[in-house]
Structure formats: structure tokens, C-alpha cells
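**Q** next comes the sequence, and after it the predicted model I'd like to discuss.
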Amino acid sequence: MTTLDDLPIRDDLRGRSPYGAPQKAVPVALNVNENTHPIPEAVAHDIVARVAAAILQLNRYPDREFSELRAAFAGYLGHDLRAAQIWAANGSNEVLQHVLQAFGGPGRTALGFGPTYSMYGLLSSGTGTAWVEAPRDAEFELGPETAVAAIREHDPDLVLLCSPNNPTGTPLSHETIAAVVDAARGIVVVDEAYHEFADPGTPSALELLEGRPRLIVSRTMSKAFAFAGARVGYLAADPAVVDALRLVRLPYHLSALTQAAALAALDHSAEMLAMVDDIRGQRERISDELSRLGFHPYRSGANFVLFGGVDEPHRVFEALLARGILIRDIGLPGCLRVTAGTEAETTAFLEAIAEFAPRGDDASKIASGAASVPDATDRPANRMDA
């Protein structure tokens, strides 16, 4: 039987594994940071009606510039953005791929701060861009001094900042973002896939766009909008950046059905985002209860919690899976990650994880910071994150 080794694939792809996370039919799936709340029924009916109308014109190519959708995204984001500053694609991964195709490539370098979203390295590799992962500060934080020092050391063509960071949930300060933009000579991408879950009043990097033509802020509808299956991501940037992305996109890359579904969802943004407060509450509930049990939850501004103090993480992962609860073993020593789901899903997880809580001296060591909780210099194994 033919294998990859028998084919003339690129040398830099040999030995690599495709992106992926476990997809299992379980009662409680809390492993890939999906919004587990269903789309409101009335909104779903409107989306279906818009898509049905688009089907009647599928004999024609879609609007190549997706002008109406770009205007709708600009309206949703605010900050006096114009449609000319918006780009969209099939999920934020494709948006980031376009950025790397336009501004990366052979002889160029992209810099991130690990552990971070594993697709950054994969997208860099796929576009022939060298990927460099610099360390974070303690507790997976990233201060301006650490970030700027890495930029000065590596002099990257692109910097990828995940805010809040995936897989750790760590928020990123405006001070750090501004320092990075000022220090970097190339493109700076702030990936705000989870921004809607941040604490109320948390500023967006969108506030820094004015006068910074090398800054890009990317978003997604997959998370807060509960639209993961629709595959819609977008970014805001200087119009010249959008012109550059046109050079690398495939023709008609956003289907008429995708555009129709996204427009309908944006027209109902208030209803679509109504569950965000509840998710944020479940995130805090998870953190509080894990801390009470003796685990070490890390600071999170996303819809998930990374927690340390886990003895044999993969064994715990398998034990929970056997009970129909799927969370994430991302390969960080002593850590697991769980998505904040519905109240019932959170309850099921907390009741199950309590059995594996640190006991006695272990719990005391974790509470005091003396236990084996990984610092930001630890690197995860080759397990993908979403």
C-alpha cells in the first residue's frame, strides 16, 4: 500500500502530522473551545431563509469582494472602521494563511510566544515561513519587556500575538501590544478569536489600528457566535493590507452560502452573543471550583480554563472520556484544558474531576506554588489546540 513516504511531497512536510483534535460522540464535549450553546431557533430560521434564497442563485459566482459582508463586519466591530479595512475568509485560519502568504514566505520569519495556538507554526510551515517560538513570562503571561526582547533578538517579518492566548487563556495587555507594534519592523497580527469572552471593559487591539498600517486584528465567528461549523473568520487592518491579501486569495473564496449565513448571523448579533455572559460565568465557576479542589487554574479571558496540578494528565483525560466527558490534553506537563460549556456541562465536568483532585501535601504545594506546575518555558507535546 502506498504511504506518504512513497510520494514526492516537499521535504519540509515529511514526518509532520495534520492538524486535528479528537472528534468523538460524547454527552459532554468540552475539548475544542466551541460555544456549546445552540443558535437561537428564531435566528436559525432566518439563517436558513437567507441561505435558501442564495441557493436560487448558485448558478452564478458569488460576490468576489463580499462587499455587503465586509460592511456588516465593519458595523459590528465599530471603531469607525470602513468596509475597505475588512477582510474575511473560511475561518480565521484561512485569514491567517492569507496573511502569511502575503507577508511571509521563504527567507522570512514569523515569531510567536509559546505555548500558543499550534496552527501558527503549521501555517508558517505551509507557506515556507520560518517559525520561531519565544518563551513567555511566569504563569504564561507576556509583558512588554519580554516581548520586545524577543523581537530584538529574532527580528521577525511577522509577529503573531494571541489575545487571549490559546491554549492558556492568558489575556494580553494593550501595553504589550503597543510595545510590540512599535518594536517590530514587519507585520503584527493580534488574534482576538476569543475577545468577546474577555471581561467587560477589556479594550480591543482595534483601538490601536489608527496610524499603525502594519497592525492586523483578526477575529472569528466560530466561538462567541456559535458558528464554528460555518467557517467564517475576518480581520481589520489598513486598506493597503487588504489589497495585499487580494493578491493571494483564491477566486470567489467565500461562497454565496457562507456570505448569506454570516450576514444573517450578524443581523442577529445581540441574540447570538446573549449567551456570552453565561459562558463567562461558567468559566469563573470552573476556575473557582478547581482552585477549591486544589488544582491550579491559570488566568483566563477566553471561554476555557487551563489548569495545572494534574497527576498523570493523560490518565485523567482517559478516565473522564470513559465517563462521556471530553476535555483536552494539550501536552503541557501536569495540565489539562476544559471549555466552559452550559451549566449542566460544567456541573458534569466538575463532579467528575473532583475525584482526581490533589490530596494532602500535593494540594498544599500547588496552593503555595511549590508543586510541579509548568512555567512558560515548558513546551507542549505535538498535540494540536483549537
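**A** Yep, it's here. Numbering: from 1, shown residues only.
**Q** only C-alpha atoms from now on, for both contacts and neighbour counts.
**A** OK.
**Q** so what's the residue nearest to the spatial centre of the chain closest to, chain neighbours aside?
**A** Central residue of the chain (C-alpha atoms, centre = their mean): Ala193, 4.7 Å from the mean position. Leaving aside its sequence neighbours, Ala193 sits nearest to Arg219 (C-alpha to C-alpha, 6 or more residues apart in numbering; 4.7 Å).
**Q** helix, strand, or coil at Glu284?
**A** Here Glu284 is recorded as helix under DSSP: H, G, I helix; E, B strand; the rest coil.
**Q** next one: it from Asp277, what distance?
**A** In this structure, Glu284 and Asp277 are 11 Å apart, going by C-alpha to C-alpha, to the nearest Å.
**Q** look at the two and report which has more neighbours.
**A** Glu284 (19 against 15; other C-alpha atoms under 10 Å).
**Q** ok so, going back, wasn't the residue nearest to Ala193 part of a helix?
**A** No - judged by three-state DSSP, Arg219 forms no part of a helix; its state is strand.
**Q** touching, it and Val189? I think so.
**A** No - judged on C-alpha atoms under 8 Å, Arg219 makes no contact with Val189 at a distance of 10.6 Å.
**Q** tell me the contacts of the residue nearest to Pro213 when sequence neighbours are not counted?
**A** Among residues not flanking Pro213 along the chain, Asp238 sits closest, at 5.2 Å (C-alpha to C-alpha, 6+ apart). By C-alpha atoms under 8 Å, 6 or more residues apart in numbering, the contact list for Asp238 reads Gln85, Leu209, Arg212, Pro213, Arg214, Leu215, Ile216.
**Q** next up, a structure to set beside the first:
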Amino acid sequence: MTWPPLREELRGLEPYGAPQLDVPVQLNTNENPYGPSAACADDIAASVRAAALGLNRYPDREHVELRTALAAYLSRDTPHGIAPEQVWAANGSNEVMLQLLQAFGGPGRSALSFAPTYSMYPEYARDTATRWVQGSRAEDFSLDLEAAAALVRAERPSVVLLPSPNNPTGTALPPDAVGALCEAVGEQGLLVVDEAYGEFRRAGVPSALELLPDHRNLVVTRTMSKAFAAAGLRLGYLAADPAILDAIRVVRLPYHLSAVTQATALAALRHAPELLGKVDELRAERDACVAWLRDQGMRVADSDANFVLFGTFEDRHAVWQGLLDQGVLIREVGPDGWLRVSIGTATEMQAFKDALTQVRKDQS
């Protein structure tokens, strides 16, 4: 027997993770380049110290104060409002997704999405022994709604995972897609709309939160990692029918959110206007990047996120390596021939443009 006695379907697999390299310009993991202010950091430090004085006790298992604050924040994106009883949080949106698959997936059940999409989705399915079903997107990375609904009805998945904006393409779901797919999923499953990059969507693109009162099988997930500039916090959350939260409580680990995490997240939410203050600037920088890349004759996917997918290259790895050699790290991800660049500061984006111009010149 081969040691260690690993599950056969996991043998030989590599762990997920983007390269973490110490280079001057890091534009590969869709982080917010603007960190919290000194005032915000001081509030977090004071909050963590207060929590530390009670670390001999378990944290609030229901994280009620945090859920109340998150509900108030989410209510800004829907005229219907969000109640604390509809909100659940966990250690990053990764744990939120895993809990959903633990509760609603599993042996004899399936999860479905449409490629290209977030590469962790099939791993959540694998880790929960859920059968993975993968449809495909159109040439422009949009979703053919009729074909998507037909596949959902044919496969009858327990969970459908749809990011909006999509990662790695940046494509947002059209307004009518969520409702139509909720209808296609029906009572046998959930439609999970992953809005990890939702705060970066363009004006006029609604949040799926608006449809929660109409579809009890709809789940909308968010994260504090991106727009909130809190990737190091590891705080993801969802809004859904309270019955879905009751199901998650069955599979969650006891006291899964530490007192320190809850205190830090609450402090960050108190500084939401500041932390979200650079979103408009990053949107403008994104749109400028899209325009520049197109001016250079490249294909670029329309983006509602804080990253841009561009191409196509006969040897994308050579382009990626050429940029890295000049101190600019982007992501080699998505369909063959495409690359993804996260949106950074104006200075970082100029460094990316200069490096890409030089790489293309050297390879011509």
C-alpha cells in the first residue's frame, strides 16, 4: 500500500494556490492594493485586545453582533432589506462554500457550474464527495441562459454555483438570469450566486440580493477579502432563507469563527466608507486597463470585477514569464491563451503596461 493511505481520488493532486512571489508589482490574486488607514488599524487593534481579555471563553457561536452588522451592510444593495436571521459568516467565502456543499451536496448528489469559472468550485465538490457537472459558457464568456437552464433541468443538481462577476472572466450575470435559473433549479436544489467581486460591478448591474424574497432556493455569498481590503482577515458571508442557515448549523464546526475574527470584522465594518472608498478609483483604473489593452489589439473580456482577462497568446506562459522577469506578477489562469491581471494602483498598472509592451516587443 502506498503511504500515506490517502483517498484514491486525491492521490497525486497538487494543492490549490496562486504563486506567492516577492516581486515589486503583485497583480495576481485580485487583492485590493489599498490597505486600511492607521485609524482603522488602531480600531482593529483595540477591538482585538478587548476580545483577547476574554479568550478563556468560547466565542459567540452564532456571531449575532457580526451578522447584524453584515445585514445592515447588505441592506444597502436591496430595497427589501436583509435581516440578521438571513446572514451567516465563516472563515472566508471558501468555508461558506464548503459548508453549503457539506449540507446540500454529498454522495448521490451533484454540483454544477459553467466553465471557465472559479477553479475551486470542483474542489469543493470533490472534497464533499459531490459529483461535479460542468457546462460551458459562450465564446464571449457570457451565459447562454436557455442552454444553461436546459442543462440544469437535465442534470437536476443539488447546488448550482454561479459567480457574478465571474472569475476569471469578470463577466456579470444579466438581471434576468438569476430568476430564470432559480426556476430551473426548483425545489430540489440551491442556486448560489457568488458575489465575491460584487462591489466592483458597473453602474446599473443589480445584486442578486434583490431577488431573495422571490426565491427561497437562492443564496448570495460575499467576502470582505476584495472590496473591503481585508484578504488577511478571512471573512466570507452569505444571505439566504433562514432555513438554509439552519441546515448549515448542522455541519459547521463548533465555534468556527474565533472571537478575534469577529472583533476584527466588526471593526472593519465600522470603517466601511473608508475601506470601500477606493472602489470607484479601482473601477476607473479597470476600465482604463480594458481600453488600453484593446487599443493594443488584444482581446479583452468585459469586466465588472477588479481584474481583467486578456489575450490571446500563442504561448501565454512565455508572456507570463516575461512579465515576471520584469518584476510584474499576474495570473496564468483561464482558457488557453488568456492571462488575468488584477487591478492595482495607477503606478502598478503603468508598470504592467510598460512591461507588457516590452514583452510583446521582445517576442515579435
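**A** Thanks, I have the structure now. Treat the numbers as computed from the prediction; the structure is a model and nothing was measured.
**Q** TM between them?
**A** After superposition, the two chains reach a TM-score (TM-score structural alignment, normalised by the length of structure 2) of 0.95; 357 aligned residues with a C-alpha RMSD of 1.5 Å.
**Q** what count of nearby residues applies to the residue nearest to Ala193 of structure 1?
**A** Using other C-alpha under 10 Å, Arg219 of structure 1 has 23 other residues around it.
**Q** check Gly105 of structure 1 too.
**A** That count, for Gly105 of structure 1 with other C-alpha under 10 Å as the rule, works out to 18.
**Q** do I have it right that it meets Trp131?
**A** No - Gly105 of structure 1 is beyond contact range of Trp131, at 10.6 Å (criterion: C-alpha under 8 Å).
**Q** all strands for structure 1, in order.
**A** For structure 1, the strands defined by DSSP state E cover 28-29, 86-89, 109-114, 130-135, 158-162, 187-191, 215-220, 233-236, 296-297, 304-308, 325-326, 336-339.
**Q** what do Gly105 and Trp131 of structure 1 both touch?
**A** Common neighbours of Gly105 of structure 1 and Trp131 (C-alpha under 8 Å, 6+ apart) are Ser124.
**Q** quick check: end-to-end length of stretch 226-242 of structure 2?
**A** First-to-last residue span, stretch 226-242 of structure 2, C-alpha to C-alpha: 26 Å.
**Q** and it, what's buried?
**A** By neighbour count on 16 or more other C-alpha atoms under 10 Å, the buried set for stretch 226-242 of structure 2 is 226-231, 233-242.
**Q** Leu356 of structure 2 contacts Gln321, doesn't it?
**A** No - under the contact definition of C-alpha under 8 Å, Leu356 of structure 2 does not touch Gln321, with a separation of 10.7 Å.
**Q** out of the two, which sits in the busier spot?
**A** Remark: of Leu356 of structure 2 and Gln321, Leu356 carries more neighbours, 19 against 16, as counted by other C-alpha under 10 Å.
**Q** show me what contacts the more buried one?
**A** Counting by C-alpha under 8 Å, 6+ apart, Leu356 of structure 2 touches Val319, Leu323.
**Q** counterpart of it in structure 1?
**A** Structural alignment (TM-score structural alignment) places Leu356 of structure 2 against Ile353 in structure 1.
**Q** could you measure from that match over to Gly128 of structure 1?
**A** 42 Å.
**Q** narrow the buried residues of stretch 226-242 of structure 2 to those in helices?
**A** Filtering those for membership in helices, criterion DSSP state H, returns Pro242.
**Q** from the buried residues of stretch 226-242 of structure 2, pick the one nearest Ala46 of structure 2.
**A** Closest approach to Ala46 of structure 2 among those (C-alpha to C-alpha): Leu233, at 15.6 Å.
**Q** on that earlier part again, translate the residue nearest to Pro213 of structure 1 into the numbering of structure 2.
**A** Matched across to structure 2, Asp238 of structure 1 falls on Asp241, judged by TM-score structural alignment.
**Q** same check on Gly301 of structure 1?
**A** Using TM-score structural alignment, the partner of Gly301 of structure 1 in structure 2 is Asp304.
**Q** what about that match, neighbour count?
**A** Asp304 of structure 2 has 26 neighbours, counted by other C-alpha under 10 Å.
**Q** same thing with Val48 of structure 1?
**A** 15.
**Q** for it, what are its contacts?
**A** Contacts for Val48 of structure 1 were tallied using C-alpha under 8 Å, 6+ apart; they are Ala261.
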